[in-house]
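>>> here is the input, now give the coordinates:
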Amino acid sequence: MGNHHISAKNFDDLPDPARRRGSVTLRRKQAEIRQADQFLFEAPRDSSFVHSDPWRVLRIQSEFVEGFGTLAELGPTISVFGSARTHRGSVEYAQAEAIGRLLVDAGYAVMTGGGPGTMEAANKGAVEAGGTSVGLGIELPFETGLNEWVDLGINFRYFFARKTMFMKYSQGFIVLPGGFGTLDELFEALTLVQTEKVTHFPIVLFGSAFWGPLVDWMRQTLVERGTVSGSDLDLFHLTDDPDDAVAFATTYRPDAAE
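So this is what the prediction gives:
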């Protein structure tokens, strides 16, 4: 996912800045309305029914219905995560493109957070390889919307609804360097695999220079202190090779197991 974020200065420079709130487009003063997740987690300022929790539950339900209905027949899919701030023309952008192409060549759809940077690159690689390119967007401040390489896109209001779609409709994750959003998705996936909420779910960390220090910290701090088991570090695969990343991520295919 990464964060679909650009600076406030750059946002003001855009000719027609817009924000997405689910299926709704907001511009100018309307774009200043608080995010749906803020309304959900903060104390209510408005007692009207449309800002009440029962109404919000219906809105949350509609996101799950929309997501399930749209993605149910997607087929084998791998999600690619990474920074929205990865620049076009960078090595990291080219690697994400290559991963997107290789996944399509292996018979998989490519799903990302739908934003710029790494996400755009993976979607671009999928499209250029003739495959299915999926983007799951989210309402964020100064977001840029779904990138132009997304062929099948859904915009969400709520992070948890969106993350459910990633876990439900992916058969594995490839995680490139990224920020808090990328780390959030990585550790949620690791937790769900560790606790056996999902099984047969390969997780790839791509980029040893970036992820290596984190893996070392896990080994030297978490394992040493006994907060995780040494075997928990086998829940992911670290690599610098796009071919190896795709080969590992596609080790389990549900339609082949039936």
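>>> every contact and neighbour count from this point should use C-alpha atoms.
OK.
>>> if I look at Phe210, how far off is Lys168?
Plainly put, Phe210 is 27 Å away from Lys168 if you go by Cα to Cα, to the nearest Å.
>>> distance of the residue lying closest to Ala36 once chain neighbours are set aside relative to Thr112?
Sequence neighbours aside, Arg157 is the residue nearest to Ala36 in space, at 5.8 Å (criterion: Cα to Cα, 6 or more residues apart in numbering). Distance, Arg157 to Thr112, by Cα to Cα: 16 Å.
>>> what about those two, which has more around it?
Thr112 (28 against 22; other Cα atoms under 10 Å).
>>> residues touching that one, list them.
By Cα atoms under 8 Å, 6 or more residues apart in numbering, the contact list for Thr112 reads 1, 79-81, 119, 122-123, 134-136.
>>> pick out the most distant pair among those residues.
Farthest-apart pair in the contacts of Thr112 is Ala122 and Leu136; separation 13.1 Å (Cα to Cα).
>>> the two: who's more crowded?
Ala122 (34 against 22).
>>> ok, and what's touching the helix or strand encompassing the more buried one?
Remark: Ala122 resides in helix 118-128, with elements defined by DSSP states H and E. For helix 118-128, contacts defined as Cα under 8 Å, 6+ apart pick out 1-2, 80-86, 88, 92-94, 96-101, 103-104, 109-114, 132-135, 147-150, 176.
>>> try stretch 16-26
With Cα under 8 Å, 6+ apart as the test, stretch 16-26 has contacts from 11, 27-28, 31, 35-36, 138-145, 154-157.
>>> filter those down to just the buried residues.
Among the contacts of stretch 16-26, those scoring as buried are 11, 31, 35-36, 138-145, 154-157 (criterion: 16 or more other Cα atoms under 10 Å).
>>> can you flag which of those belong to strands?
Residues of the buried ones among the contacts of stretch 16-26 located in strands (DSSP state E): 138, 154-156.
>>> relative to Glu73, which of the residues you listed is nearest.
Among these, and counting by Cα to Cα, the member closest to Glu73 is Ile154, at 14.7 Å.
>>> for the host helix or strand of Lys9, packing partners?
Secondary structure from DSSP H and E places Lys9 in helix 8-13. Judged by 3 or more Cα pairs under 8 Å, 6 or more residues apart in numbering; DSSP states H and E, helix 8-13 has no packing partners among the helices and strands.
>>> quick check: buried residues in it?
So for helix 8-13, counting by 16+ other Cα under 10 Å, buried means Phe11.
>>> where does it sit relative to the chain's centre, distance-wise?
Counting by Cα atoms, centre = their mean, to the nearest Å, helix 8-13 is centred 24 Å from the centre of its parent chain.
>>> swap in stretch 92-101?
Worked out by Cα atoms, centre = their mean, stretch 92-101 lies 16 Å from the chain centre.
>>> likewise for stretch 73-84?
The answer for stretch 73-84 is 7 Å, by Cα atoms, centre = their mean.
>>> wait, is Pro116 part of a strand?
No - counting by DSSP: H, G, I helix; E, B strand; the rest coil, Pro116 is not found in a strand; it is coil.
>>> quick one more, to check against the first:
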Amino acid sequence: MEIEDLATLTALLDEGRSLHGVRVQGIDLDLCTDRLLARSDLHGLVVLGGATSPALAQHLVGAGAVVFPAVHDSPVDVYRSRLYTPEELYAGIARGYDQTPDALAYAWSQDATLVGDPYVAVLRSLHDDSMEDALDDLLADRRVVGVMGGHGVDRGTARYAEAARLGRALAAYGLVVATGGGPGAMEAANLGAACPDDAALDEALPRLADVPSFRPEVTPWARVALQVREGLGSPDPVTSVGIPTWFYGHEPPNPFAQAIAKFFSNALREDLLLARCTAGVVVLPGAAGTVQEVFQLTTRLYYAARGETVPLVLVGREHWTETLPVWPLLQALGRDREMADRLHLVDDIADVPDLLQGSSTTPLRG
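From the prediction side, this is the model:
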């Protein structure tokens, strides 16, 4: 049992229930010191971070609990129990992107002096595990569609607007739009999904076009997006999720993913993103990274049990048959398998939502 808020923990203590097997994460335990000091049956309780006085920590350990102390030499909260918001990752953007929590975490991930340090490796693993838990909590029982595409699609282009309108259409169908959380087509899809209506999207697109790319400077690119985002409000439930990685720290997270699960491990991040696309995956034109994602999902579909495949929709017939001829290989792999009926190639994004209807809600876990 995982407990991430004081009210739930207090209720458990008031009921006098056993704490064996309970994981308490990121809670200020000093606010319930008396209740915990009165307990001696704490074997199997695990405390992850949060605030704990030395006296209380000593009592917990003496009574059989395992206490992971708060970490003060990391740029991220490794026990964090919720996903990031764009405002959190870009806090301090007025002073420049290099001063934001996102940039500082990337610098920490690239610090050559920390390579091979087992302590740092543990901290990053704890953080990523917390992100995975928070992502699962957010997406539980939600139909999620992944939208993949290149990071090089600039704002103000037809391809950017098309990806944004796709995101808007998918969200309007009640789907959560999940992307790799970066710029380009990923940002566009997150933007569209975050817009409450078509009018809001029509207003946002020309404002964003004033700063087409995160190159050469992230700061103006992020600031205009945060300004646009502020005017969109925060839909509940969330319709737009980003799952980026500090491994690709040169690609900043886009501010239109309303919730951001950012990972240090790119391999874990890629697997989690595809595994949670319970309503299917839509692939816009892209290059090597996008092709890699296509075949990661294809491997899942190829070996999936009957009834557990989800739609894979490629957008852009010329791109996927001539520029990068992925489509013929997909067809060959799908021959005589259930996945063959789940593969689609379209030119018009208007065709995409209908192809996702009735898709599986079972995660494709590899």
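>>> I'd like the TM-score for the two structures, please.
Once superposed, the chains reach a TM-score of 0.72 (TM-score structural alignment, normalised by the length of structure 1), with 220 aligned residues with a Cα RMSD of 3.2 Å.
>>> which of the contacts of Thr112 of structure 1 are conserved in structure 2?
Counting by both residues aligned by TM-score structural alignment, their matches' Cα atoms under 8 Å, structure 2 reproduces these contacts from the contacts of Thr112 of structure 1: 79-81, 119, 122-123, 134-136.
>>> what does Gly181 of structure 2 align to in structure 1?
Matched to structure 1 by TM-score structural alignment, Gly181 of structure 2 sits across from Gly114.
>>> now for the residue lying closest to its match once chain neighbours are set aside: which residues touch it?
Setting aside the residues directly before and after it, Gly114 of structure 1 is nearest to Gly135 in space (Cα to Cα, 6+ apart), at 3.8 Å. Taking Cα under 8 Å, 6+ apart, we find Gly135 of structure 1 in contact with 111-115, 123, 146, 150-154.
>>> which SS class is Gly135 of structure 1?
strand.
>>> which residue in structure 2 aligns with it?
Per TM-score structural alignment, Gly135 of structure 1 is aligned with Gly242.
>>> mind checking what Cys277 of structure 2 lines up with in structure 1?
So Cys277 of structure 2 corresponds to Ser170, using TM-score structural alignment.
>>> what about Val246 of structure 1, helix or strand, and which?
Going by DSSP H and E, Val246 of structure 1 is part of helix 242-249.
>>> give me the contacts around the following helix or strand past that helix.
In the C-terminal direction, the helix or strand that comes right after helix 242-249 of structure 1 (DSSP H and E) is helix 254-257. For helix 254-257 of structure 1, contacts defined as Cα under 8 Å, 6+ apart pick out 76, 171.
>>> cutoff 10 Å now
The contact list for helix 254-257 of structure 1 (Cα atoms under 10 Å, 6 or more residues apart in numbering) reads 75-76, 171, 200.
>>> for stretch 236-249 of structure 1, same thing?
Outside stretch 236-249 of structure 1, the residues touching it (Cα under 10 Å, 6+ apart) are 78-79, 95-106, 171-176, 186, 190, 193, 201-209, 211-212, 215, 250.
>>> buried only: go through the residues you listed for me.
78-79, 95-104, 171-176, 186, 190, 193, 201-208, 211, 215, 250.
>>> same for the longest helix anywhere in structure 1, what does it pack against?
Secondary structure assigned by DSSP state H gives helix 53-71 as the longest helix of structure 1. If you count contacts as 3 or more Cα pairs under 10 Å, 6 or more residues apart in numbering; DSSP states H and E, helix 53-71 of structure 1 packs onto helix 36-41, strand 152-156, helix 159-169.
>>> would you map the helices across the stretch 101-250 of structure 2?
Along the stretch 101-250 of structure 2, the segments classed as helices by DSSP state H, counting those that start in this stretch run 101-110, 118-139, 158-172, 185-194, 198-208, 218-232.
>>> pick the most deeply packed of those helices.
helix 185-194 (a mean of 32; mean count of other Cα atoms under 10 Å).
>>> from the chain's centroid, how far away is it?
Averaging C-alpha positions (Cα atoms, centre = their mean) puts helix 185-194 of structure 2 13 Å from its chain's average.
>>> check stretch 166-183 of structure 2 too.
Distance, centroid of stretch 166-183 of structure 2 to centroid of chain: 12 Å (Cα atoms, centre = their mean).
>>> cool, and stretch 65-73 of structure 1?
16 Å.
>>> likewise stretch 128-143 of structure 1?
So, by Cα atoms, centre = their mean, the centroid of stretch 128-143 of structure 1 is 9 Å from its chain's centroid.
>>> stretch 128-148 of structure 1 too?
10 Å.
>>> residue contacts, the residue nearest the centre of structure 2?
By Cα atoms, centre = their mean, structure 2 has its centre lying nearest to Ile243, at 2.7 Å. Taking Cα under 10 Å, 6+ apart, we find Ile243 of structure 2 in contact with 83, 131, 135, 178-182, 253, 257, 259-263, 266, 269-270, 272-273.
>>> how many residues are close by the nearest residue to Asp37 of structure 1 once chain neighbours are set aside?
Take Asp37 of structure 1 and drop its neighbours on the chain: the residue closest to it by Cα to Cα, 6+ apart is Tyr158, 5.8 Å away. When neighbours are defined as other Cα under 10 Å, Tyr158 of structure 1 has 23 of them.
>>> from memory Tyr158 of structure 1 sits against Gly67, does it?
No - applying Cα atoms under 10 Å as the test, Tyr158 of structure 1 and Gly67 come out as separate, 11.8 Å apart.
>>> now do the shared contacts for the two.
Counting by Cα under 10 Å, 6+ apart, nothing touches both Tyr158 of structure 1 and Gly67.
>>> Leu58 of structure 1: which of the kept ones among the contacts of Thr112 of structure 1 is nearest?
Looking across the kept ones among the contacts of Thr112 of structure 1 and measuring by Cα to Cα, the closest to Leu58 of structure 1 is Leu136, at 20.1 Å.
>>> reformat the helices of the stretch 101-250 of structure 2 as TSV; add distance to Thr8 of structure 2.
Formatted as TSV, the helices of the stretch 101-250 of structure 2 follow (distance: least, Cα to Cα, whole Å):
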stretch	distance to Thr8 of structure 2
helix 101-110	30
helix 118-139	16
helix 158-172	32
helix 185-194	31
helix 198-208	39
helix 218-232	32
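>>> what residue of structure 2 takes the place of the residue nearest to Asp37 of structure 1?
Using TM-score structural alignment to pair residues, one finds that Tyr158 of structure 1 aligns to Ser265 in structure 2.
>>> before we move on, the earlier item: check contacts around the match of Gly181 of structure 2.
1-2, 4, 81, 84, 120-123, 133-138, 144-155.
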